[in-house]
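S.K.: I'll drop the sequence and a predicted model, then ask my questions.
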Amino acid sequence: MPAVPVSRFQDGPERKRKPHAKSRKGCGNCKLRRVKCDETKPRCKRCAAYGVSCDYDGSRPSLDLAAQGSFQVDLFHQESSPSAPTSKPKPNHTPTCHTDNAMIPAPIPAPEKPPSVRKTVASMVNASLQAAPPASDSTSNVHQVHYWTFTEEHLDILKRFQERTVSTIGNSQTAPTYRDCISHLTFSHPFLMHMVLSLTLMHDAHLSTPHSEDLGAKYHHASLQHWNTATKLFKHVLSNPIPPSYRDAVWATGALLGAASFAYVEASKPEQAWPLKPSEPTDLDWLKLSEGKKAIWQVADPTRPDSIFHGIALKMTAIKVSDWVAESDLSFLPHHLKQLFGITPQSTPQNNVYCLPIIMLSRLHGLTPNSDNVVEFLLFMALIPPDFKNMLEIKDPRALLLLLWWFRKLEHGDPWWLIKRAKLEGRAVEMWLETYYGGEAGLTRMYASLGQMHHLGQQALPKRSPVGASQDASGRQGRDEGAATFPPSVESWIKDRSNAGCPVQ
């Protein structure tokens, strides 16, 4: 009688399956990469090998590559690996095989190609950006970047931001904080990431254009693409209640957006620039943005104790314009300039719209913009009163004359993002004043002949045929040969491009 087959799944020794318990106690970065974490504390072995910070309690963003502000991995090392180098076979133990009685060495299997750290890091950054939580509405994903992938090329751009571009924003004291903090925030805030990429590519375009216009145009186009994305995401964030965790990223984005807005000039020659070009709603957007930054400051409140910009913010708030006004003595102004700007012993920023801008410009006497003093020059843009900005919008010639002085100072400075607008629009303002008013001399004669002060809120000046100036057959204003001579001031400074001294001292 044949033996009945016995199923090995029913009888015989009991098969034991190795128990497996899925741990949920791994660190945030290992979960993000979907790899097993050994749960070593305070830093697991995988995070230590890849040079990234390790977080178990969720107090940091899901991905934190910036430990104290610098990348802890070599972003330019193409094929690095945290594992030990593969050992080579020893010559005395070379495997062989027999073929036709001949001893032929067997092929040695190529060592497994180590994973690219750069590719891994880029993948982690991309996953972190895609996993960024919505600012307010959990059903909305407009702030996310599913249609965009963070790549190794973007790692290179971030590296250039850290090592080069960030040092050109703000001054030498603020640059380290911007480098450390902004780089950290980009990994969990897509709107800031795109703004960082945009500004860095804009810097690339500035550096490349003199050597290769095609390469400069390529960088410029890529910069505008990231700027467009950053703006859309940023507007969405600002249109909803801002979570506390977003406040520092919001302020950082506002600061970079201000620099990018000043740096971007669409015109390529003065005739195409403001104020010579036809008026558009976007005119002076770079200046109007300063008001928007004040609103962002109030929302983000970088002076709060838990802000990573706390130290910088406190220094900025320590500046008191009232002290400048109290300490400033405008008696040094030549008589014709006092008359031109309506300066009297009773003049204050409250009753004379030109008073505070003149005070701020006089503080810049003898200075050339660089990384140490650039904030002093930016205060002119940030602190000039709204009424003075309105005078610029209606192209008041006296306001334009003061703006021209500021532009000329910036033109000779170091910060790259200030130079192009200062040159183009500065020359356009100069041409506009010469064409319609005969420059400073024509303005001075006109106000002297009027015999009255033009205070805040009065009607804008006529744009044609000012009193005291003649016109030639072409319609261009000429100089009155019989006019009195005036001490050298704004006009002589405008004509001498190499002289960046203060025109009112």
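M.R.: Looks like it came in fine. Numbers count the residues shown, from 1 in each chain.
S.K.: use CA for all of it now, contacts and neighbours both
M.R.: Noted.
S.K.: G478: what secondary structure?
M.R.: Assigned by DSSP: H, G, I helix; E, B strand; the rest coil, the conformation of G478 is strand.
S.K.: from what I can see it touches G438, true?
M.R.: Yes - counting by C-alpha atoms under 8 Å, G438 is a contact partner of G478 at 6.6 Å.
S.K.: so what sits against both of the two?
M.R.: A469 (C-alpha atoms under 8 Å, 6 or more residues apart in numbering).
S.K.: who has more neighbours out of the two?
M.R.: G438 (27 against 18; other C-alpha atoms under 10 Å).
S.K.: residues contacting R421?
M.R.: For R421, the contact set (C-alpha under 8 Å, 6+ apart) comprises 262-265, 407.
S.K.: please pull up the helix or strand immediately following the one helix or strand it maps to.
M.R.: Using DSSP states H and E, R421 falls within helix 416-437. For helix 416-437, the succeeding helix or strand toward the C-terminus, using DSSP H and E, is helix 439-450.
S.K.: for whichever helix or strand comes after that following helix, buried residues please.
M.R.: Remark: after helix 439-450, the chain's next helix or strand is strand 469-471, criterion DSSP H and E. Across strand 469-471, burial judged by 16 or more other C-alpha atoms under 10 Å covers 469-470.
S.K.: and strand 469-471, how far out from the chain middle?
M.R.: Here strand 469-471 is found 46 Å from its chain centre; the criterion is C-alpha atoms, centre = their mean, to the nearest Å.
S.K.: putting a second one here so we can go through both:
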Amino acid sequence: MAPTCPREVPERRTARRSRLGCRNCKLRKLKCDEEKPDCKRCISFGVLCNFMSNIPDLQPIAADTGRPLVVRGKAELQPPISSAIWTSDEFISYQLNAKCQDFITRYLGRSLITPDDPNMIHVNRKLLGLAFAHPFLMHASLAVALTYDRYLKRPLSCARSLEVCYHWSQSTVLLNRRLREPIEAKDKDPVWGTAAALAILTFSSPDACTPEESWPLKSSDNFDLDWLRMINGKMALWHIVNPLRSDSLFRVMAATFADMYSPLPERGIDGIPRALAAMCLLNDSSTAKNNPYFYPAHAVSQTLDLPDNRVTTGQTQIFTRSIHGAFEDLLLNRDPVALLLLYLWYHKTSRSIWWIELRARVECPSICSYLRLYHKGNVAIQAFLPGGTLANRWN
């Protein structure tokens, strides 16, 4: 059940990255030309080239993008002007420019993850207050807001903006520094909120702009399913911050977390559409131990017949939680059944969750093209794809 790409199919050659290139090019997964003091890619992207360790990652050249001021202590901070808006802690201070202030007013006072969820609106407003004392949370929040703004615009630009890259990078650097120290009680909610934002950013920002450049059509590299690793990294913090503790602002999301961790059946195919069960070789005696598709098929099936407006964030993550072990290996090896389960999940959840839609726009058609190109003889698979006999059943 784990067929691989036919041998006669030529593999696309992946560009070799320079080992001596600047950190900006490495972060952006590009080959650096190693020109000093500034490489051409950094100049064209509008950032300071950082061969030297004293230059921050993705530091904008333009002065009006709001450069962060890194300081050793509060005593060294310059007193802010009365009209300025700042986020700062004992290590860093960042003055928000006019665009960032506008985004706070327009987006960060509501919920960007699920806009109509009153619990998430409450959480987002609480996090906004914490962001002024935790720069890593402010940078992550601004990066998500900028990404959401890009999602709302038509036609949609596929490229990440300089501002998104800058805030994303700053948040990652600052959060990693914070995680190297003991986590205090006051930091638990900001850390969890930042980890969730970074997971959303990773998921909603595929490297490809077209289906032809996207996984699984493109050749394999170390970044396949990188969004899954980021989600698992976020969940690794669960026992450290415990979002359901009594004083956590995320406690109001208990129902969402309950959906995410709702148990799946231990045996059988109850709830799985007959055609899907047959394609996955599932029957009444199937379990997770004897069939790697068991949990993913059950997870996908829980949302297929729901109206789009009833698909919750918690329900979408039941499927991502099932991607591990043998099933994850099948996905990485482009197993056709595993790819189809991922396609069905994208096809359903992207209609209600905006950050899933951003990746699904390129990976859904890429999966379809791959399955049509390399598994066109598999009638059961083709029936689920657009134009197939089962394609409209869950639309």
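M.R.: Arrived safely. Just so it is clear, the structure is predicted and the values come from calculations on it, not from any experiment.
S.K.: helices of the stretch 151-300 of the second structure, residue ranges please.
M.R.: Assigned by DSSP state H, counting those that start in this stretch, the stretch 151-300 of the second structure shows helices spanning 162-179, 188-204, 226-235, 238-241, 254-260, 274-279, 294-304.
S.K.: what's the helix holding R421 of the first structure aligned against in the second structure?
M.R.: Aligning helix 416-437 of the first structure against the second structure (TM-score structural alignment) gives residues 354-375.
S.K.: distance of the equivalent of F294 of the second structure over in the first structure relative to A428 of the first structure?
M.R.: Taking TM-score structural alignment, the alignment pairs F294 of the second structure with C355 from the first structure. As for C355 of the first structure, its distance to A428 of the first structure is 24 Å (criterion: C-alpha to C-alpha, to the nearest Å).
S.K.: same question, A326 of the first structure
M.R.: In terms of C-alpha to C-alpha, A326 of the first structure sits 34 Å off from A428 of the first structure.
S.K.: look at these two and report which has more neighbours.
M.R.: A428 (22 against 9).
S.K.: list the contacts of that one.
M.R.: By C-alpha under 8 Å, 6+ apart, the contact list for A428 of the first structure reads 270-271, 273-276.
S.K.: state the distance from it to P270 of the first structure.
M.R.: In this structure, A428 of the first structure and P270 of the first structure are 5 Å apart, going by C-alpha to C-alpha.
S.K.: find residues that contact each of these two.
M.R.: L276.
S.K.: D149 of the second structure matches what in the first structure?
M.R.: Using TM-score structural alignment as the criterion, D149 of the second structure maps onto D204 of the first structure.
S.K.: a strand runs through that match, doesn't it?
M.R.: No - counting by three-state DSSP, D204 of the first structure is located in no strand; its state is helix.
S.K.: you'd agree it is up against G216?
M.R.: Yes - between D204 of the first structure and G216 there is a contact under C-alpha under 8 Å: 7.2 Å.
S.K.: which of the contacts of R421 of the first structure are retained in the second structure?
M.R.: Retained in the second structure by both residues aligned by TM-score structural alignment, their matches' C-alpha atoms under 8 Å are the following of these: 262-265.
S.K.: distance from the helix or strand encompassing H347 of the second structure to the first structure after superposition?
M.R.: Element membership of H347 of the second structure [criterion: DSSP H and E] is helix 336-349. With mean C-alpha distance after the TM-score superposition for the first structure, helix 336-349 of the second structure departs from the first structure by a mean of 1.4 Å once superposed.
S.K.: off-centre distance for that helix?
M.R.: 17 Å.
S.K.: what is that helix packed up against?
M.R.: When contacts are defined as 3 or more C-alpha pairs under 8 Å, 6 or more residues apart in numbering; DSSP states H and E, helix 336-349 of the second structure packs onto helix 294-304, helix 313-321, helix 325-332, helix 354-374, helix 379-382.
S.K.: most tightly packed of those helices?
M.R.: Mean neighbour count (mean count of other C-alpha atoms under 10 Å) peaks for helix 294-304 among those, with a mean of 23.
S.K.: helices and strands around that helix, which ones?
M.R.: Under the contact criterion of 3+ C-alpha pairs under 8 Å, 6+ apart, helix 294-304 of the second structure touches helix 313-321, helix 336-349.
S.K.: many thanks, we can stop here.
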